[in-house]
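> structural data only, the sequence is not supplied:
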C-alpha cells in the first residue's frame, strides 16, 4: 500500500528579521499594518471590500481602516444585475469611512436611502470650509459641487464667506450648484484676489445684473469664468436640470454675448 507523507513548513523568526518559511516565502499575514494598508490603497474600493476581507481575520480588520475610504469609487455601467451588490458594498464603505470621505462616485446606482445614509455619516458645512482653509494656507484649488435646483429658492452665503475669509491664496474655485447670492460672490472676489478661474455654473441665486455691474472686474481678475447658465457638457457628474422653469425668471432673458481674447475668455452681458 502506497503511503502518503506530508511535510509542513516551519516558521523561524528572530527579533531583527521578518518571519519567513523554510522555503523562503514571506508570511504575508505578519506584515506590518502600515505595509498592508499601503498595498490595499493600490486596490479600488470594490476590491478592498471583497478580496482582503475574505483572506483572514487580520486583513479583514485592516480592510475596515477609515483611511482606505477617503475616496470611494464604484463605477457602474447602469447594469441592473450589479446594482444591489454595489449598494450593499457602498453602505459598508460609508460606515468604515467614519465621516472621512473626500470623494465618492456612486453614479448609476445611488438611491435616496443611500444618499441619506451618506449625509448622516458626513456633514460638510461652512465650518468644514473654515477648517480646511486654516489647515491649508497654501491651498490653490478648491471644488465643492452639489446638485442644483432653482425652486424653492434657498439663499445661503456661509460657504462663500468661509472661502473668502480663509482661502486667500486660491487660484481655482468651482462651486457648482451653490446657494450663494451676489453678496457671497463679491466676498469671494474681495477675499481671493489671486483667483484665475471661477466656475459658478448652476448657482442660480447669482443675479445677472451683478455680473454686468462688475463685468470689468471679472475680466481683470478672473481669466476663466463659467456663469450660472453656462453649458454643463464638460461637467463629469450628473447635472440634469429642468430648464423649462427658467421661463419664470426674468434674469434668464438677459442677452449674453460670448467674447474671446488672446489671453482670456470672458462673458459680456449686454
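Yep, it's here. This structure is a prediction, so every number in the text was calculated from the model and none was measured. Numbers count the residues shown, from 1 in each chain.

> from here on, contacts and neighbour counts on C-alpha atoms
OK.

> out of everything not next to it in sequence, what's closest to residue 155?
Leaving aside its chain neighbours, residue 155 sits nearest to residue 179 (5.2 Å; criterion: CA to CA, 6 or more residues apart in numbering).

> ok, how many other residues are close to the one you found?
Look at residue 179: counted by other CA atoms under 10 Å, it has 24 neighbours.

> pull up the gap between it and residue 190, please.
19 Å (CA to CA, to the nearest Å).

> repeat that for residue 219.
From residue 219 over to residue 190 the distance is 14 Å, taken as CA to CA.

> if we can go back for a sec, surely the residue nearest to residue 155 is in contact with residue 154?
Yes. Between residue 179 and residue 154 there is a contact at 6.5 Å, judged by CA atoms under 8 Å.

> what about residue 230, neighbour count?
Residues near residue 230, counting by other CA under 10 Å, number 12.

> give the contact list for it.
For residue 230, the contact set (CA atoms under 8 Å, 6 or more residues apart in numbering) comprises 201, 202.

> against that first model, consider the following:
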C-alpha cells in the first residue's frame, strides 16, 4: 500500500492511515447488506453507508478544529476531505449549493470559546449626555420609558425623570393598554404626571381613564393644552369631571372625548368653562338611535299583559325630530365660537345643524362629519363648506389626506395573538357541538357531558400557561 500523503493541516506530520483512506472494513460489511436476495438495493443500508462515511470525515475535521482552536467546522473543511477521497466530480455542485444556502456545520467536538474582541473605541452608553438620551427616549414613547428604559442604569433613570421628557404623554395605541389592569395604567400615568413637574402640555389616554385620574391631572397640570380621551367605555362622566378639568386648565386648546355620545349639556358646559377652545373631537361609530329607541319600546310593549291597553305612541313631528337630532350641533354653535377644528363623525345631526355650526364657528378650518348619515350632501352644503380648508362629508371622497383629521380608533394598538385565535376557534367548535347535542343528549350537564371528549391540543414546544398575579405598579418607577 502506498504511503499516505502528508497532512495539509500544517501539523508537520503524517496522519494515520485511518484518517485518510475510506474505512474499507466497515464499508464492506455494510455493502454486503445493500444487495437484497431479490436483487434490489436496500435504501436504508445505503443511507447507513453514507452516514458512516460522513461521520468519520466530520470526526477527522472536528479534531482539526480543536487543534486550531476553532469553534465551528465549515463546509470548506468537508469539501477538502472529499477531494482527497476522490470525489472531485461532486465538489463544484456542492459548492454552489452551499453558497446558495450559506451552510455551516457545527463542530462535533467542544472547543474553548474565543474571547470577544475588545476595541478601544467601545462606547459606554450609560455616559451619553443628558440631551442625547432625552432625544432617544422621546422616540420610545411614554409606556416604553416607564416599562424599561428608565430601569437600565442610574444615568438612564435620571434622564427618564427629566420634566422636559414628559411634556407630551401619549398612552394610546399600545398593546399594554389592552393587557394591563386599569389601576396599573392609572398609576403609570400618575408617575408620568409627577415627573412632568407641572410642565405637561398634552395627555392622551386610551381605555383606562377614571374620574380620580382626571382630578389628579387637574390638580397638577396647569400648563395642559391638549387632552384626548379615546375608548373610555367604562368611564361615565356623571360628575362633569371633564368640564371641571377644562375649567382648571387655562391654556387648554384641544379636547377629545370620543367613542361615547355626549349630550348637548356637555358642549354647553365646555363652552362656558373654556369658550376659547380651538379643537374639539367627539367622533364615535355611527348608530341609528331611532331604531334603538323603537326596539326598546317594542320590547317594553311585548312584556305588558294582554289585558292592559297599550298607549298609542304620539307621532313625532318633523320639526321635533330635527331639533332632537341637532341639539349637540346647536349647543356647539352657541358656545364654541373660536373652534378651528371639529370632528363629529358618527353623530345624527342634519343639514340644519351643519349650517348652524358654520354660522356659529366662522373660524373653522377642519371639519369632519363622516358617517353622519342624516346629512344630505347637496350643492348648497358644498357651497357653504367651500371656505373650509379640509372638510369630510358622509359618502363623499376621495379626500386629500389630512393629518389633522386622523383619528385614534378605540381598538387601535390592540394585538390578538394567533394562539388566542386558535383557542377561540376550539371554543367555538365546542359550543357548536354542545348545541347540536343538547336536544338529543339527556345527560348534557351530567358526567357524560360532551365537554369531556374534547380538549385543547398541545405540543411539546408549546409553553405552559402562566399563572398571573396582580401587577405591582411600583415596578415602573423604582429601582
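On my side now, so go ahead. Bear in mind the structure is a predicted one, so any value in this text is a computation, not a measurement.

> can you show me the helices along the stretch 301-450 of the second structure?
With helices called from DSSP state H, counting those that start in this stretch, the stretch 301-450 of the second structure shows them at 318-325, 327-335, 351-360, 379-384, 418-438.

> the first one: which residues count as buried?
For helix 318-325 of the second structure, the buried set under the neighbour-count rule, 16 or more other CA atoms under 10 Å, comprises 322, 323, 325.

> which residues touch the equivalent of residue 151 of the second structure over in the first structure?
Aligned counterpart of residue 151 of the second structure in the first structure: residue 54 (TM-score structural alignment). Applying CA under 8 Å, 6+ apart to residue 54 of the first structure gives the contacts residue 60.

> please apply the same query to the one 10 residues further on.
Contact criterion CA under 8 Å, 6+ apart gives residue 96 as the residues in contact with residue 64 of the first structure.

> so it belongs to a helix, correct?
No. Using DSSP: H, G, I helix; E, B strand; the rest coil, the secondary structure at residue 64 of the first structure is coil, not a helix.

> relative to residue 21 of the first structure, how far out is it?
As judged by CA to CA, residue 64 of the first structure and residue 21 of the first structure stand 28 Å apart.

> likewise residue 231 of the first structure?
61 Å.

> the counterpart of residue 120 of the second structure in the first structure in helix, strand or coil?
Aligning on TM-score structural alignment places residue 120 of the second structure opposite residue 23 in the first structure. Following three-state DSSP, the label given to residue 23 of the first structure is coil.

> then residue 249 of the second structure?
coil.

> which residues touch the spatially closest residue to it that is not a sequence neighbour?
Take residue 249 of the second structure and drop its neighbours on the chain: the residue closest to it by CA to CA, 6+ apart is residue 222, 5.2 Å away. Contact analysis of residue 222 of the second structure by CA under 8 Å, 6+ apart lists 198, 199, 248, 249, 250, 251.

> and which of these is nearest residue 125 of the second structure?
Nearest to residue 125 of the second structure among the contacts of residue 222 of the second structure, counting by CA to CA, is residue 199 at 27.7 Å.

> what's the single longest helix in the first structure?
The longest helix of the first structure (DSSP state H) is helix 80-97.

> for it, name the packing helices and strands.
helix 45-50, helix 112-121 (3 or more CA pairs under 8 Å, 6 or more residues apart in numbering; DSSP states H and E).

> re earlier: for the contacts of residue 222 of the second structure, work out which two are farthest apart.
Taking CA to CA as the measure, those have their most distant pair in 199 and 248, spaced 14.7 Å apart.

> could the helices and strands packed on helix 80-97 of the first structure go into TSV alongside distance to residue 59 of the first structure and mean neighbour count?
As requested, these are exported to TSV (distance: least, CA to CA, whole Å; neighbours: other CA atoms under 10 Å):
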stretch	distance to residue 59 of the first structure	mean neighbour count
helix 45-50	10	17
helix 112-121	24	13
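
> with distance to residue 186 of the first structure added, can I get the ones you listed in TSV?
TSV is the format used below for those (distance: least, CA to CA, whole Å):
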stretch	distance to residue 186 of the first structure
helix 45-50	40
helix 112-121	29
